[in-house]
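Trainee: Sequence and predicted structure below; questions after.
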Amino acid sequence: MTRTPTARDLTLAQILERQQQAFLADPQPGAGIRRDRIQRLKRLVLDNAAELTEAIREDYGSRPETLSTLTDIASSIPDLDHQRGHLTKWMKPTRISRVLDRAGFVQEVRHDPKGVVGIIGPWNFPLYLTIVPAGSALAAGNRVMIRPSSVTARTTEVLCRLAPQYFAVDELAVAGPEHGRGSDFSALAFDHLFFTGSPGVGKSVARDAAENLTPVTLELGGKNPVVVDSSADIDRAARGIASSRLINGGQVCMCPDYVFVPEAGLDTFCDTVLDQWRGSLPAIVGNPEYTATVNTSNYERIVGLIDDAVAKGAVMRDAAPAGEQLPDPVVRKIAPTLLTGVTPEMEIDSDEVFGPVLTVFGYRSVDEAVRYINDRPSPLVLYWYGEKNERFEVVADRTRSGTIYGNDFGIGMASPAIPFGGVGNSGMGGYHGHYGFRTFTHERAVAMHSYGATVSEMLVPPFTSGKKRLASGYFRVLRARTRLGL
């Protein structure tokens, strides 16, 4: 009996060709087929949760199972369920006007699958940030090719082995190290390419995609600012921000990177942040609940940013437990670190940290925070702590960011009702819920009428007196509406 080939038996080009042919054979899969594919994606994650979380732990060296279970496993499921529950409605063509329909002029927008979607995943949340967009792409009726990060090699290995147990290669395929570099993947002629990662790599992915005129969604990072308003409870804000900076060892694209605090509360804020860190981490080096930096290169980069800032005059305070020598290159752990006095010539002022380091500034007027934020590339998330007052509106109106979250970390990620995505340097496009479905859908316009006269006849000679009267009348109507302010 001939064995059905898996992704590992084929080249990237061969996988793409198989998926393209399968899509052409069934370009409009029904709602039942789509729901079944999403259900199998759920099963892939849930059936193998223990093995997947262990693989992530091995990739990091130290990453708590609870964190992986919550962020990579459990958090992936609500959006998949939302897609399954709503895709039948989303698939239906949108009718523009039933009045015009009855008058013989039909307009509608079809929601067609794009074809074959490529998804390039990151290493910081190697399941969530591939499974959720893959679910949206399947809901939209597409075939999917996934390229997980090479940094989390063990997790990638498990996904490569498991995927064929749930999907035929022409439905969903996972590319492994045998399929080459990430650039080999992004150079394929996909119908849509979805990438999550750094702005630097995102630019390279966009260049590769441009060669094929492939539309891209880029979910990137950036230095996320926090503005603590005078209406905020300083103690509560400091503890929340301190905890946010530690999630996944600070290796989250949504982590707060720098904070603006009213000048009068600066010392209290900094003391409380350090107190929160020390209370959470009585031990670090041998603590399996403290996530390690994912690899040596990232560890050295973060330590280098701290050393550069201190050498150039920044004040550094950390939460290293007594008796522990940190940072520790063997276990790749860095004590949570707070910096004040950071200036523009320091590398950390412009580089995304992606580690357990928080920069804090004092401010007298919210305008200072607005100017600082606007002098830098647009972040993925802007955090606000305080009431939703007129100062919040000033910050929201006069800055640009992918999203705004108030008084807590990443709270919009829990809802499929609002989009998630960046702007400018932090990305383009968005997903989650209906927004994810639309990202991977071609909104295809249909217009037709049943009238005797045609537009084309109006636009070619002879331009009879009747045509001229019609054109003149139309022009007078437009001018009259303009005069009336309509």
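Mentor: Good, I have the coordinates. Numbers count the residues shown, from 1 in each chain.

Trainee: C-alpha from now on. contacts and neighbour counts both.
Mentor: Noted.

Trainee: contacting residues for Leu80?
Mentor: Going by Cα atoms under 8 Å, 6 or more residues apart in numbering, Leu80 touches Ile38, Lys42, Val132, Gly135, Ser136.

Trainee: any idea where the strands of the stretch 101-250 of the chain begin and end?
Mentor: Here the stretch 101-250 of the chain has its strands, by DSSP state E, counting those that start in this stretch, at 105-113, 116-120, 143-147, 172-174, 192-196, 216-219, 224-228.

Trainee: ok, and here's another one to check against it:
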Amino acid sequence: MSLDTLFMRQHEASRRQPAPDLQARRASLLRLEQLVSRNAEALISAIDHDFGGRSRTETELLEMLPTLRALRHARAHVGRWMRPRRQAVEWLFLPGRNQLRHEPLGVIGIMAPWNYPLLLTLGPLCDALAAGNRALIKPSELTPAFSDLLQRLIAEAFDPAEVAVATGGVEVGQAFASLPFDHLVFTGSTAVGRKVMQAAAANLTPVTLELGGKSPAIVAPDHAIDAAARSIAFGKFVNAGQTCIAPDYALVPAHQLEAFANAVLQHARRTLPDPGRNPDYSAIISPAHRARLHALLDEARASGARVLSSAELPRDDPHVAPTVVLAPGQHLRLMQEEIFGPILPIVPYQTLDEALALVARHERPLALYLFTHQGSTRQQVLAAAPSGGVTLNGTLLHIAQHSLPFGGIGPSGTGAYHGHAGFLRFSHARGVHQVGPINPFETLGPPWGRLARWMARWIGRWQRGG
């Protein structure tokens, strides 16, 4: 079935059929949950094949578990989310009644990335189904085994007028972004996100963009270096750094630069020994991505920056070892581009104001990490360094909270979803006013008489406080 045909089937069904009720939404969410749990082994194997070596445990803990928890959370709460809510009525219109209803948008397009192919495909799908929508999915061409498997599993579990998967390369992705969806979700790079937004604008399609950027990890002087290094190493090297909210660079007090770098590498060597053959350490997705990472390191070395790795691997190895770069120049690509790999630049600072000034030079990031036990420092950094989301004294964990929205700000994205925030994102907030047995506003006229003129003058004086 062609891409246009799939879209039109869903579009027409969304206009012709009534919105799914609570029972239908819960059934769809349960069907999706069973799809994941019953095919876990096949999905893990497909993702491993696409990566050329993807840690099984990472797929289970970072994709399977949060996907299943999101689906269960939505099933448990969607009844409350759907419930119409009474709203206050302006006194001039009493005894009327106001109601707020959240209704499906229609057809949601989901363009998913390769780095977490299961979570970042089915996460937005979960929220779209909870909101009563239909969905068309375009997985990444860099994960062909997973994409083909997902297409087959979705076709077995859902009518194509409800949910369908379209596979293909860049041309299919361009055509997908140009369809007149009721909402389009894209997760990926900022550069591609700009193109997706331009394509969507032609149809006035609203978008949710989950991009990335240079997410900083700030270690305040009061925090223990070893504890911060452990958390930052975890967030940076899980999935070999191929995480949109991975710490992109660390800012540490200048006198602790060496100690911090050594602690990061010690944690990497202890938790991820022999990275070239360690099944718990993921490979880089493609030779082109790996070549880019090596080019970033070559430029850093040529500039005189110190580059230290947890192990020495040949350049043609599908893995890149956990690596730190000490005091890199701000002009380097390493400090200008999102790294998206297991390379951690470590930038020394003299004062916290200096660290915050450096963060402010970059575009607003998708995530911010701060390590401090002082409330004043926490408030200072949160006020001075906007970001999509924040984890304090840890990394990555804000994304796993279903009660918190997840999304970017500025070039790191627009819009947020997850849990109730996702339900709201993929719903239309429809206001309904019911006129009461008496309509006092209409009784004023027209024709506008003395009472109407007196009311207009009285309300005007009252509004002005006179």
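Mentor: All right, it came through fine. What you see is a predicted model; the values in this text were computed from it and never measured.

Trainee: Just give the TM-score of the two.
Mentor: The TM-score (TM-score structural alignment, normalised by the length of the second structure) is 0.96; 465 aligned residues with a Cα RMSD of 1.9 Å.

Trainee: Of the contacts of Leu80 of the first structure, just say which sits nearest to Thr340 of the first structure.
Mentor: Val132 (37.5 Å; Cα to Cα).

Trainee: Is Pro288 of the first structure in a helix, a strand, or coil?
Mentor: Under DSSP: H, G, I helix; E, B strand; the rest coil, Pro288 of the first structure falls in the coil class.

Trainee: Find the nearest non-adjacent residue to the equivalent of it over in the second structure, please.
Mentor: Pro288 of the first structure maps onto Pro279 in the second structure when the alignment is built from TM-score structural alignment. Excluding its sequence neighbours, the residue lying closest to Pro279 of the second structure (Cα to Cα, 6 or more residues apart in numbering) is Ser55, at 5.7 Å.

Trainee: Likewise for Gly431 of the second structure?
Mentor: Leaving aside its chain neighbours, Gly431 of the second structure sits nearest to Leu100 (4.8 Å; criterion: Cα to Cα, 6+ apart).

Trainee: what does Asn115 of the second structure give?
Mentor: Leaving aside its sequence neighbours, Asn115 of the second structure sits nearest to Gln242 (Cα to Cα, 6+ apart; 6.0 Å).

Trainee: Who are the contact partners of that neighbour?
Mentor: Neighbouring residues of Gln242 of the second structure by Cα under 8 Å, 6+ apart: Asn115, Ile284, Phe340, Gly341, Pro342.

Trainee: mind checking what it lines up with in the first structure?
Mentor: Using TM-score structural alignment, Gln242 of the second structure pairs with Gln251 in the first structure.

Trainee: Just to check, Leu368 of the second structure is in contact with Ala384?
Mentor: No - Leu368 of the second structure is not in contact with Ala384 according to Cα atoms under 8 Å; the separation is 11.4 Å.

Trainee: okay, the two: which has more neighbours?
Mentor: Per other Cα atoms under 10 Å, whichever of Leu368 of the second structure and Ala384 has more neighbours is Leu368, with 28 against 13.

Trainee: Validate this expectation: that one resides in a helix.
Mentor: No - under the criterion used here (three-state DSSP), Leu368 of the second structure is strand, not part of a helix.

Trainee: For it, give me its contacts.
Mentor: Residues in contact with Leu368 of the second structure (Cα under 8 Å, 6+ apart) are Ser215, Pro216, Ala217, Pro247, Ser387, Gly388, Gly389, Val390, Thr391.

Trainee: Highest neighbour count among the residues you listed?
Mentor: When neighbours are counted by other Cα under 10 Å, Pro247 leads the contacts of Leu368 of the second structure with 33 neighbours.

Trainee: Do I have it right that that one meets Ala217?
Mentor: Yes - between Pro247 of the second structure and Ala217 there is a contact at 5.8 Å, judged by Cα under 8 Å.

Trainee: Residues that sit against both of those two, list them.
Mentor: Taking Cα under 8 Å, 6+ apart as the criterion, Pro247 of the second structure and Ala217 both touch Ile232, Leu368, Tyr369.

Trainee: thinking the match of Pro288 of the first structure is in contact with Glu58, fair?
Mentor: No - counting by Cα under 8 Å, Pro279 of the second structure does not reach Glu58; the two are 10.3 Å apart.
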